[in-house]
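>>> okay, sequence plus prediction incoming.
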Amino acid sequence: MDLASPLLWGQFISIGLMALALGLDALSLGLGIGMRGIRKLDIAKISSITALFHILMPLAGMWTGSYISALLGKVATICGGVLLLLLGAHMVYSSLRAEESPTYNHRSFWGLMLFSLSVSIDSFSVGVSLGMFAGDVLMTVLMFGMAGGLMSVVGLALGRRVGEWVGEYGEALGGVILFAFGIRFLL
């Protein structure tokens, strides 16, 4: 495919926006952990594992989505759009609920796994949707991984310097972006 192709650039921009939207969870939870105090080595470990989860979860979702698409055909496209709508609405609702999130030891193996899974689980659902649309797998997982890891670093590093307000609005913004893509896929 030609690198100057409008289709390639459109897909690159769409996937990039979704990756940033999903990375906002890592940013907001990273802010919370960072505000409690964190070492640079822990930032590197958490961000690396988060990036890995942001690669594996959408990859598993895309495989699942492509299987569903092969079974359902055109109905799968509608299901993918509805899934993005629901996921976006849930993210906005969760952020507005302003419920206190449970704390855990991010230095332990299980704490690290829990953090990484909690911020990348949405990537699986989006991966299912993208698998139904037959998106570019390599570009998707690499962009999701880079965005998840980078947003995690930013959140953890800035956590000591900013207030809690960013975390609340970050998840809501991510939800609005996914909701908008759901509408776009349904139209």
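That came through, no problem.
>>> going by C-alpha atoms from here, please, whenever you check contacts or count neighbours.
Will do.
>>> so what's the residue nearest the centre of the chain up against?
The residue at the geometric middle of the chain, judged as the C-alpha nearest the mean C-alpha position with CA atoms, centre = their mean, is residue 22 (2.3 Å). Residue 22 makes contacts with 119-120, 122-123, 144, 148, 174, as judged by CA atoms under 8 Å, 6 or more residues apart in numbering.
>>> take this one as well and set it beside the first:
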Amino acid sequence: MTDRPITVRAAAALEGAEGLGAVAFGVYTGVETAAGAAVDPVSAIGVTVLSLAGGLGMLACARGLLRGAQGSRAPTVLTQLFALPVAWSLWQSERPAIAVPMGIVAVLALVAVLSPASTAWLVHDHDEEDEDAPDDDAKPASRAAEPRPRDDRSLGQKLMDRLKEQPAKDAPAKGTSAKN
């Protein structure tokens, strides 16, 4: 996994920083609520729970990006798209010290995670456990393990070709006949 693009590392770092910030805010709000400093304790508890859950989710997305998990890209994009209106709201609430960094981090994370290098790297399977653990089924080596020649097809064409390789869901399994 040494071929991880810098854009994936940057997106993971930015997502992780936002996750840590959300967890820290959740802990701060929780402590303030427990100390009785909250004006509306019910709302403060809700903010605490959402901040902690959201922050932990963002940290999980950052970890997924670093591991090459294909499913970590969409939640990362969504968290950044949610961060932009929050930054705008903070800007309108005259909190530029929080709004500006939050907006900049969200835009940079979006650019990094949606960059062509990140997209191309995250399309492929990068599962560390499958490489280290012995396989009981003794499947033949996949094409992903072999060095690939340079492919000049676009990413969209590669994805379409990969989808065409997948068996159809309504096709009968081998060795069975279709009954009418």
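Perfect, I can see it now. A quick note: this is a predicted structure, and the numbers were derived from the prediction, not measured.
>>> can you give me the TM-score here?
Laid over one another, the chains give 0.32 as their TM-score (TM-score structural alignment, normalised by the length of the second structure), with 92 aligned residues with a CA RMSD of 5.2 Å.
>>> circling back to that earlier point, let me know the closest of the contacts of residue 22 of the first structure to residue 41 of the first structure.
Ranking those by separation from residue 41 of the first structure, with CA to CA as the measure, puts residue 148 on top at 17.5 Å.
>>> list the residues that contact the residue lying closest to that closest one once chain neighbours are set aside.
When the adjacent residues along the chain are set aside, residue 148 of the first structure lies closest to residue 23, with 4.5 Å between them (CA to CA, 6 or more residues apart in numbering). With contacts taken as CA under 8 Å, 6+ apart, residue 23 of the first structure has the following neighbours: 119, 144, 147-149, 151-152.
>>> again, only this time at 6 Å
Residue 23 of the first structure sits next to 147-148, 151 when contact means CA atoms under 6 Å, 6 or more residues apart in numbering.
>>> likewise for residue 179 of the first structure?
Counting by CA under 6 Å, 6+ apart, residue 179 of the first structure makes contact with 84-85, 88.
>>> what helices or strands is the longest helix anywhere in the second structure leaning on?
The residue-count maximum for a helix in the second structure (DSSP state H) belongs to helix 6-34. For helix 6-34 of the second structure, the packing partners by 3 or more CA pairs under 6 Å, 6 or more residues apart in numbering; DSSP states H and E come out as helix 41-67, helix 96-113.
>>> just put these in CSV and tack on distance to residue 156 of the second structure and mean neighbour count.
As requested, these are arranged in CSV below (distance: least, CA to CA, whole Å; neighbours: other CA atoms under 10 Å):
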stretch, distance to residue 156 of the second structure, mean neighbour count
helix 41-67, 21, 20
helix 96-113, 17, 18
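>>> in a markdown table, list the contacts of residue 23 of the first structure along with neighbour count, distance to residue 72 of the first structure and secondary structure.
Rendered in a markdown table, the data for these read as follows (neighbours: other CA atoms under 10 Å; distance: CA to CA, whole Å; DSSP: H, G, I helix; E, B strand; the rest coil):
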| residue | neighbour count | distance to residue 72 of the first structure | secondary structure |
| --- | --- | --- | --- |
| 147 | 27 | 31 | helix |
| 148 | 34 | 31 | helix |
| 151 | 27 | 35 | helix |
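>>> tell me which of the contacts of residue 179 of the first structure fall in helices.
When the contacts of residue 179 of the first structure are checked against helices (DSSP H), the matches are 84-85, 88.
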